[in-house]
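**Student:** need a 3D model of the sequence below.
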Amino acid sequence: MIKIITKVTLAVLLLAVSVSKAQNFQGQAFYKSKTNMDGSLKIESSSMTEEMKQKFMESMKKEFEKEYILTFNKSESVYEEEQKLDAPEPSAGGMMIKMENSNDGKIYKNIKDKVSITEEEFFGKEFLITDSLSTYQWKIEGESKKIGEYTCYKATYTIPVSEKEKEEYANFKNKQTDSKTQFLMMDEPKEQLISVWYTPEIPISNGPGEYWGLPGLILEASFDKTVVLCSKLILNPKDKLIIKVPKTGKKVTKSEYESLVQKQMELMNSQRGDGKDGIRIEVHR
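**Tutor:** So this is what the prediction gives:
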């Protein structure tokens, strides 16, 4: 009888230690993002030589090659671009290329409270976008593969075209007839397939960007022509990781921010719509 009690007590203690470790589980995942822009970019400008266009294209492509760090624990995470001290490179005609609204802001996710907070800079102004955490109805595909030493499983999610996207595209097409050229072009919206690979060996329901909601850390994500791949992991480091909630910028909702961006794009189009020495950029997905 004493032996049975001893065994039960030991089992309870081991379970308590296991739960404690799970609650304190933390780490960092380093991701590399790359977008295949071959055949997707088109530039039209009467004021740029072919050499300038080529340099412009190269600079644009670099804007789609980023490195990020996801710092996480069981319930919170911060996803942000890795800061580097590389010297700036000149681009076509002395212009520096910076993709506005390229979603490079710091993203904070609180899985417990289902809250997302994002810091974004748009045309020199900082915004703090607060929203409910996006919900993904993942479909487990039954495929597996190794990423590094971890066994990963495939899951997909299809984002349908919203009525708002259809309306915005219809408005764009109508306004196209009112000007000779457009500074930025818009493709007809289509369903977007998101494919991810997650590993239950890292019991964190999290991943790069806004992605989460699977029984394991997402190590790879593919959408449009972009692939985000985990290149390095640090689990349970000796020094405790601090996850800071973003606080910089004007507080807005996601819909308010998207409306602001849309208005700015329309303003840019109207200002460049005279066809005189403007730069026409088309991005095809």
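**Student:** from now on I want contacts and neighbour counts done on CA atoms only, so please keep to that.
**Tutor:** Noted.
**Student:** run through the helices of the stretch 1-150 of the chain in chain order.
**Tutor:** Counting by DSSP state H, counting those that start in this stretch, the segments of the stretch 1-150 of the chain that form helices are 2-23, 50-62.
**Student:** nope, the stretch 151-285 of the chain is what I meant
**Tutor:** 163-176, 254-271.
**Student:** among those, which comes closest to Leu233?
**Tutor:** Taking C-alpha to C-alpha, helix 254-271 is the member of the helices of the stretch 151-285 of the chain nearest to Leu233, at 30.7 Å.
**Student:** structure for this one too, so we can compare:
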Amino acid sequence: RLQINDQESLFKMQESMKNEALSGFAFTRIMAGFSGTYYSNSQEDICLNQKNAFGRDFIISSKMSSIKWQLSKEQKTIKGFKVYKATGFETIKNNSGEHEISIIAWYTPEINLAFGPVNYVNLPGLILELKRNRNTYTVDSIEEKEVIEIEKPSKGKQVTQAEFEEIGAKVMKNLGSN
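**Tutor:** Below is the predicted model:
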């Protein structure tokens, strides 16, 4: 579920979020690939991913503007909204090295909020569909509420993505030497 107010968004990968008091954009997860809670704040230009990894809680921080989007005139309709295609790339590190992966986002300027699922943000409208490798998220429903209170994640050691990858590499190295 993606919850949004004017400056913040919160995306949680929980199948069981059926709380009537919560408002937002419900996404259908076609394939998994992300974990934890994702927070974005446009005023602070920050994205946070709170998750448990390597037996510890972490808050991984990055900038909202980290992906440079290429906007396209290609369009289609999702849930009655005209959406436009944007493509971007990001570099990920894993055991086999660095890889550049493509991201395709379909956003609607009709909902003038620069947020989307996970921490894919910073387009001129709400992202209603997102494809990253074999993972696809598509908006399932949209609900509007008067006031949405969003709580910034605070549980865990705050690290950058590079620091988190370094911790992961050390853990994997230690596992390999046992």
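**Student:** give me the TM-score for this pair.
**Tutor:** After superposition, the two chains reach a TM-score of 0.81 (TM-score structural alignment, normalised by the length of the second structure), with 163 aligned residues with a C-alpha RMSD of 2.2 Å.
**Student:** re the thing from before, so which of the helices of the stretch 151-285 of the first structure comes closest to Glu149 of the first structure?
**Tutor:** That would be helix 254-271 among those, by C-alpha to C-alpha, at 37.5 Å.
**Student:** ok, the most centrally placed residue in the second structure to Ser66 of the second structure distance?
**Tutor:** Against the mean C-alpha coordinate of the second structure, by C-alpha atoms, centre = their mean, the closest residue is Val118 at 1.5 Å. Note on Val118 of the second structure: its distance to Ser66 of the second structure, by C-alpha to C-alpha, to the nearest Å, is 14 Å.
**Student:** ok, now Tyr84 of the second structure?
**Tutor:** 20 Å.
**Student:** what's the answer for Glu98 of the second structure, then?
**Tutor:** From Glu98 of the second structure across to Ser66 of the second structure, the span is 17 Å (C-alpha to C-alpha).
**Student:** Ser205 of the first structure: which of the helices of the stretch 1-150 of the first structure is closest?
**Tutor:** helix 2-23 (12.4 Å).
**Student:** contacts for that closest one, please.
**Tutor:** Lys74 (C-alpha atoms under 8 Å, 6 or more residues apart in numbering).
**Student:** re earlier: of Tyr84 and Ser66 of the second structure, who's got more company?
**Tutor:** Tyr84 (21 against 15; other C-alpha atoms under 10 Å).
**Student:** mind listing what the equivalent of the more buried one over in the first structure touches?
**Tutor:** Matched by TM-score structural alignment, Tyr84 of the second structure corresponds to Tyr153 in the first structure. Applying C-alpha under 8 Å, 6+ apart, one finds that Tyr153 of the first structure lies in contact with Ile140, Glu141, Gly142, Glu143, Ser144, Lys145, Trp197, Tyr198, Thr199.
**Student:** I'd like to know which of the residues you listed are buried.
**Tutor:** Trp197, Tyr198, Thr199 (16 or more other C-alpha atoms under 10 Å).
**Student:** could I get those as TSV with distance to Val228 of the first structure?
**Tutor:** Below are these laid out as TSV (distance: C-alpha to C-alpha, whole Å):
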residue	distance to Val228 of the first structure
Trp197	10
Tyr198	12
Thr199	15
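**Student:** show me these that map onto strands.
**Tutor:** Trp197, Tyr198, Thr199 (DSSP state E).
**Student:** who's in contact with the residue nearest to the centre of the second structure?
**Tutor:** Neighbours of Val118 of the second structure in contact, by C-alpha under 8 Å, 6+ apart: Phe11, Lys12, Phe34, Thr37, Tyr38.
**Student:** thinking again about what came up before, what's the closest of the ones in strands among the buried ones among the contacts of Tyr153 of the first structure to Ile234 of the first structure?
**Tutor:** Closest to Ile234 of the first structure, out of all of these and judged by C-alpha to C-alpha, is Thr199, at 14.8 Å.
**Student:** the closest one maps to what in the second structure?
**Tutor:** Thr199 of the first structure maps onto Thr108 in the second structure, by TM-score structural alignment.
**Student:** since that was my last question, I'll sign off now.
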